[in-house]
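*Asks:* Give me coordinates for this.
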Amino acid sequence: MGGTGSRAGLSDSEAPLREALEALLEALLPVSPGNDPGPLVRLVALLRPRALAGKGSDASRPLAVFIMLLEARPELAGALRGYLSDLLAARNHSFLLAEGGVLGATGFFTSMRERLINRILPPAINPQFLQDLIEEVFHDAGDACWLASISLAEWQRLLEAVGWGRGGDTPGEAQLRRAHREAMRVLACRLAATGIEPEIVRYQPALALYESPFLGLQRELELMLESMPNASPRHRQMPDMAHVEVLLDQCSVALLKLRRQARDSGAAVRLGWLLTRAGQIVDRLRLLLAISHPDSESLAGASSLLALLVGAVSRRNSLRELVGSVTDQLARRVTEHASQTGEHYIARDRREFHALFRAAAGAGVIVAVMALFKGFITSLGLPPVWNALALSLNYGAGFVLVHLSGFTIATKQPAMTAATLAAALEPDHPGSSPADEIADLIVQVCRSQFIAILGNMLLAMLAAGAIALVWQHGSASPLIGAAQARHLLEDLHPWHSPAIAHAAIAGVCLFLAGLISGYCDNLAIYHRLRERILRLRWPRALLGDARHLRLASYLEHNTGALIGNLALGFMLGSMGTLGFLLGLPLDIRHVTFASANLVLGLSGASATTLHAAGITLLGVLLIGLSNLAVSFSLALHVALKSRRIRPSQARGVGRHLLWRLIHRPTHFFWPPGEAPRTVR
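*Replies:* Next up is the predicted model:
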């Protein structure tokens, strides 16, 4: 055992830790455990910061105690160096260095399936690979953060205490160096292959016509590796890496251009996968090149790489990380389509305000007719599946008719205007006041939403009432029977029925329909739908050249809206049947349909008090509020995340909104006669 002087400066809580570390290392003195990871697992468990947590000791002290022990007992440091060398020499490192934290070539959906299977049934440990050793040793979720927090000075002191990289190479050090070179070679080949993928060349044909930086990097890196001597970094003359670093910069620029171009030409999961994978390979090559320098930059790169690999191994079965890293480009593109559509739902002046009311009023009339058809379908007593199909077709056909007629349904606005609001947090003019502009936009959105809801509800009520009166006048009997009328009114009661919860479910459906619409718009651009339709011969022969061109242009800009409306119709129409089949209280309540049902129920009710009618009207208003709040909050959350916008970027908006609410409250419901002054 070491002398008592070596224990000076240790607190009472640190003495047991030192004794445990000392006992562990002394067990390595007689004979090295070879490829057995057990001692290393126990060593890392002792060094984790929480080993002394809650005992009045600094979180970094376990490592400091370990380093002091190695400095005081060189024989223990030598035993540890030999053990680590045996561990590293017996394992393959190339796969970890080249693949850890880098997307594979299998594709998004295959990787998703593999990760899901591995989460259910973890793969077996293979003692021949370093990646499996990392998974065994650094199994704690916070290990990556802990390793990243260790300073370069601590790493330097630890390596010097162990004797790593000093004197002759151990088998483990030689294996690390060979794996380092091989990993760079593998990564360069994979980057070159990714750079000439058809999906990539399609966006930048110049990559096929001129010298591709991806191919040039692979050739230059191979030449550099051939000229790199096999000796350790301290005893070799490193080749010039400047040209390789320039080509890496060119690859980064090419990937940035591809991402920007994808925003205008549409994005796909496959393209997002390739761009993300190529970017990760470029970053890994930079890190491996940094390690090649025989100076302090090498240690910084090695410590960063270790933390990165440990984090990558701990998250290699994470579904959230996979989805987030690949679909961010697609999510942004989808929300940008919604943002462009949302511009049409915002009334900035009185002319647009009145036009929005007329469009909402037209939709209200159509919805009133749809509500009557819904009641008729429900009264038929069809089997559940056929009832769901009939209701879905009723909703879907009605929503498509609303779109084809140029009308608007108010509850579809939030999914679009939320994306517009998120886009406003990225001002194009640095000299403008973002908070003031966003406050203006929110006011415009509020009054646009108000007039659209008013138009939908008012005309749905008037149309339903007119239809009920005409029917009663012509047939001398109410359109809705007393029992059905009572059922309609009971379904709208705000607290005696689950109407508000069902309205929230409808809000989720409205949000999903907005995503579907944006995704289909993106696909229409990505697959160049207009050009494909123009290549069809039978529409040209049937319609003529001019109509064929108009049809292609219309479908290019409206495919997303048409499919989104159909999807919304099927979601709303089948939700009740889905709940019945699953035994869950699932259903939907939509404010415009609820408005028509309110009037239809009142027209067929035998006797209704004014108080009961008022409570039911309150239920309709709360249904509308729930529809809007849920769809808007979900859409805004996705739009902000797709643009990587933090809530702090909207700082100051509340103050501007409060000022407008106090001084200009009518602007939230009615457009001003002239442009409002900005807050100074």
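
*Asks:* alpha carbons only for contacts and neighbour counts from here, please
*Replies:* Noted.

*Asks:* helix, strand or coil for I662?
*Replies:* With DSSP: H, G, I helix; E, B strand; the rest coil as the basis, I662 sits in helix.

*Asks:* should've said S57
*Replies:* coil.

*Asks:* how far away is the nearest residue to it once chain neighbours are set aside from A23?
*Replies:* Leaving aside its sequence neighbours, S57 sits nearest to S13 (C-alpha to C-alpha, 6 or more residues apart in numbering; 7.5 Å). Here S13 is placed at a distance of 17 Å from A23 (C-alpha to C-alpha, to the nearest Å).

*Asks:* Hmm, the residue nearest to S57 is touching A53, no?
*Replies:* No. Checked against C-alpha atoms under 8 Å, the pair S13 and A53 is beyond contact range at 10.0 Å.

*Asks:* Report how many residues lie close to the residue nearest to S57.
*Replies:* Residues lying near S13 (other C-alpha atoms under 10 Å) number 12.

*Asks:* Look up how far L24 lies from it.
*Replies:* In this view, S13 and L24 are 18 Å apart by C-alpha to C-alpha.

*Asks:* burial measure for R270, as a count.
*Replies:* 16.

*Asks:* I'd say it and A105 touch.
*Replies:* No. With contacts counted by C-alpha under 8 Å, R270 stays clear of A105, the gap being 10.7 Å.

*Asks:* Now the closest residue to M571 other than its chain neighbours: which helix or strand?
*Replies:* Of all residues not flanking M571 in the chain, C509 sits nearest, at 6.4 Å (C-alpha to C-alpha, 6+ apart). Here C509, judged by DSSP states H and E, is contained in helix 499-526.

*Asks:* The residue lying closest to G652 once chain neighbours are set aside: how many residues sit nearby?
*Replies:* In space, G652 comes closest to A435 once its chain neighbours are excluded; the distance is 5.6 Å by C-alpha to C-alpha, 6+ apart. Using other C-alpha under 10 Å, A435 has 22 neighbouring residues.

*Asks:* what element comes up after the helix or strand that contains L274 heading to the C-terminus?
*Replies:* Here L274, judged by DSSP H and E, is contained in helix 269-292. Per DSSP H and E, helix 269-292 leads on to helix 296-314 as the next helix or strand towards the C-terminus.

*Asks:* Name the residues of that following helix that are buried.
*Replies:* Neighbour counts over helix 296-314 (16 or more other C-alpha atoms under 10 Å) mark 297-314 as buried.

*Asks:* Could you also give me the structure for this next sequence, so I can compare it with the first?
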Amino acid sequence: MMFRKKKKVNLVKEFLEKGRSVSIKDREEALNYLVAFVAMIRPRLSEFESANKKFAETLQFLHRHDSVVSNLRVAIMAQLINSNLVPLLTESGITVSRGAGRELYARLKHKLLPPAQDPSDFLYLLNRIFFKHNDYEWVEKIGQEKWIHLFELLGLHFSENNPVIMKQVIVSLQILSARVAQLGWENEITFNTPAQWQPPNNPFAVQQYLVYQIKEQVIRHNQSHEAVQALAKRLNAVLSECFQLVQHIRNETADKGTSLSQTFILFQIEQKLNRMILLLDIADADEKINLARFAKLFITVVRNENRKNSIREFLSQTTSYLAYQIAEHKGKKGSKYITSSPLEYWQMIGSAMWGGLIICFVAIFKNLLGLLQMAPFWHGFVYSVNYSMGFVAIEETRSTLATKQPAFTASAVASSLDARKSDEPPNLYNLAVTVSKVSRSQIASFIGNLIIVFPVTYLLVWLYDWATGHPLVQGEKAVQLLRDQHPWQSLSLLYACNTGFFLFLSGIIAGYVQNKINYGRIDKRLTEHPVLRLSLPANRLQKIATYINEHGGSLAGNIALGFFLGMAGIVGKIFGIPFDIRHITISAANTSIGAYGVGWEHINYRYLANVVAGVLGIGFLNFLVSFSLAFFVAVRSRGIRLKDYPGFLKILWKYFRSHPLDFIRPRKRRSAKEPTQTV
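*Replies:* Take a look at the predicted model:
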């Protein structure tokens, strides 16, 4: 008991009790005071939900004690005046101007061995204050509005009365301005800049000239506030033009495509422009500062310092727009798979019936190829070619394969929530209607595929038996075909999930290749190719270029899917692991082939019913996995957070209860009172 540990008193409360004041000259003491203040706000790891409550209690504490507010203001100014702010203002939260590969390498290197920090650097102090790796979580949870309230309470302001701070702000503004100008002259930007923004009106060049003039006014001549404010107003207008140009280039990527390099450059320009606007707000000789931007910078910097070496964060930020374009290409195609009227519904069934017919021949050829004596790899290769030709034939005949839809319709559904396309909040009722349309369209395509695949495949194997005098498969092989589709006597449902992933991946490949074709202007390069121009007639070359431009992505996706499905089982055999695929239409065809080989007189009909149920389960998992993955990518690439729409599931359930048949087939008539249903 004699050595009881003395309870540590928080430095903020200790200063309050003793009536002490923080000295602006004692930087270390001021830093300890800020560390102690943040410790008062910081919730425990298990109490992140109570972050807002704790913050509110701290604000009440500040309202009751003016001396604490004064000490905080002095402690913050002591750090700002005595620290190097340039790295904070020009680098924190901003990707350095280097390639995506080099940035990724740098983060990986610093993740293993963090770089040394200069104690005079303000970021070093920030890391001392927000030293826990998850501090950014509760800082973000508190929200921008409450941080604004705290900064208003502290009364922070910047003016010419703070020459040290002002000089660093101007230097930072110059650095960012030069970097924006440099990035603005990159080929990926200049080639896509319209005539109205070409030199001498290029906003990326003009802004650098205006920043130089502001520097001359503030630092060297120190002329009237009106002159600086007039320049700041002109610079604000030019920065707005820079944002317009960035958005213009992004908007054109829907038709022209984009690249990781262009995406990375636009991402960097936008980051730097946002920071320049904040610095201009400080440097415009006006003591007022936009606290909303300041609070946003504060939250961003804390997150960046906690996550500065996060590879996942970097990839998520820089590839979001590239993923967005891939999802957009898929979304445009996905709209054709969504039926609205009874006529479209029956057209979908008819289209799916043609697709099912093609799959019947694919399944027959696959089993014939299995009779060939060759090495496992070549078996997988010929299976892959067979599948690819079938999928390409379905694409060229504009027929439908049910499992190809989810990867595309998911992007179309996510587009309904896309805040980038409208300033208005999404209509959740219309989204529920869209989900019902996707559901019935998917059911229509499954029906169309299966009502053809089951009987026509059976007819084809009967014709084969009649023509050759022996069944395509018989005995144990026929039994094995049925067993492979059984829901619990095989791993068919697990393999169906593998197929769902491959369906999703082939959709990504299709979108990516189509994006590259558009961005690389492949059609124009083909028509202007020196050898092709001499060896082919101009009209034929133009047709080839147009075909590749319109169908190149689909061809790549179909061929990729064919090889994924064809090689999967062979890979499993080579490595001795349970790895294979199950595709609903191919499984349905194999069920018919197996049933004919076994013979109706030897079939247990309950067993056959279980096999058919397994085929339907395979189809459901094909759809569920493919749709879920594609929807996740489409939502993430658009920056949509599903938690922002907590009422959607309730609206969807209410719609399902009132119109359950809409999820199976379209209504023939709609009431005039019913809200307009749009996709």
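
*Asks:* other SSEs contacting the helix holding C509 of the first structure?
*Replies:* Secondary-structure packing of helix 499-526 of the first structure (3 or more C-alpha pairs under 8 Å, 6 or more residues apart in numbering; DSSP states H and E): helix 319-342, helix 413-424, helix 545-582, helix 610-642.

*Asks:* what stretch of the second structure does the helix or strand just after it fall on?
*Replies:* Moving toward the C-terminus from helix 499-526 of the first structure, the next helix or strand (DSSP H and E) is helix 529-534. Matched against the second structure by TM-score structural alignment, helix 529-534 of the first structure falls on residues 522-527.

*Asks:* Mean deviation, that stretch versus the first structure?
*Replies:* Aligned to the first structure and superposed, stretch 522-527 of the second structure gives a mean residue distance of 1.5 Å (mean C-alpha distance after the TM-score superposition for the first structure).

*Asks:* just to revisit the earlier point, how far apart are the helix holding C509 of the first structure and its match in the second structure?
*Replies:* Following the fit onto the second structure, the mean deviation recorded for helix 499-526 of the first structure is 1.4 Å by mean C-alpha distance after the TM-score superposition for the first structure.

*Asks:* how far out from the middle of the chain is that helix?
*Replies:* On the basis of C-alpha atoms, centre = their mean, to the nearest Å, helix 499-526 of the first structure sits 16 Å off its chain's mean C-alpha point.

*Asks:* how big is the offset of the longest helix anywhere in the second structure relative to the first structure?
*Replies:* Longest helix in the second structure by number of residues (criterion: DSSP state H): helix 428-468. Once the two models are superposed, helix 428-468 of the second structure sits on average 3.0 Å from its counterpart in the first structure (mean C-alpha distance after the TM-score superposition for the first structure).

*Asks:* tell me what that helix is packed against?
*Replies:* Judged by 3+ C-alpha pairs under 8 Å, 6+ apart, the packing partners of helix 428-468 of the second structure are helix 342-369, helix 406-415, helix 584-598, helix 648-658.

*Asks:* any chance of those helices in TSV, plus distance to V479 of the second structure?
*Replies:* What follows is these, written out as TSV (distance: least, C-alpha to C-alpha, whole Å):
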stretch	distance to V479 of the second structure
helix 342-369	14
helix 406-415	32
helix 584-598	6
helix 648-658	41
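
*Asks:* now for those helices, which one comes closest to R525 of the second structure?
*Replies:* Closest to R525 of the second structure of these, according to C-alpha to C-alpha: helix 406-415, at 28.5 Å.

*Asks:* Could you give me the buried positions within the helix holding L274 of the first structure?
*Replies:* Within helix 269-292 of the first structure, the residues that count as buried by 16+ other C-alpha under 10 Å are 269-282, 284-292.

*Asks:* Just want the angle from it to helix 296-314.
*Replies:* Interaxial angle, helix 269-292 of the first structure versus helix 296-314 (axes from the mean of the first three to the mean of the last three C-alpha atoms, to 10 degrees): 140 degrees.

*Asks:* neighbouring contacts of helix 269-292 of the first structure?
*Replies:* 98, 101-104, 107-108, 180, 184, 187-188, 191, 194-195, 199-200, 233, 245, 248, 251-252, 255, 258-259, 297-302, 305, 325-330 (C-alpha atoms under 8 Å, 6 or more residues apart in numbering).

*Asks:* ok, now stretch 35-52 of the first structure?
*Replies:* If you take C-alpha under 8 Å, 6+ apart as the criterion, stretch 35-52 of the first structure is touched by 13-14, 17, 20-21, 24, 58-63, 66, 86-87, 90, 127, 133, 136-138, 143, 146.

*Asks:* same check, this time on stretch 604-611 of the second structure
*Replies:* By C-alpha under 8 Å, 6+ apart, stretch 604-611 of the second structure touches 482-483, 485-487, 591.

*Asks:* how about those residues, which pair is most distant?
*Replies:* P487 and T591 (12.7 Å).

*Asks:* more crowded one of these two?
*Replies:* A side-by-side neighbour count of P487 of the second structure and T591, using other C-alpha under 10 Å, places T591 first with 29 against 20.

*Asks:* dump the residue contacts of the more buried one.
*Replies:* With C-alpha under 8 Å, 6+ apart, T591 of the second structure has these contacts: 454, 481-482, 485, 611-612.

*Asks:* could you redo the last one with a cut-off of 7 Å?
*Replies:* By C-alpha atoms under 7 Å, 6 or more residues apart in numbering, T591 of the second structure lies in contact with 481-482.

*Asks:* Okay then, goodbye and thanks.
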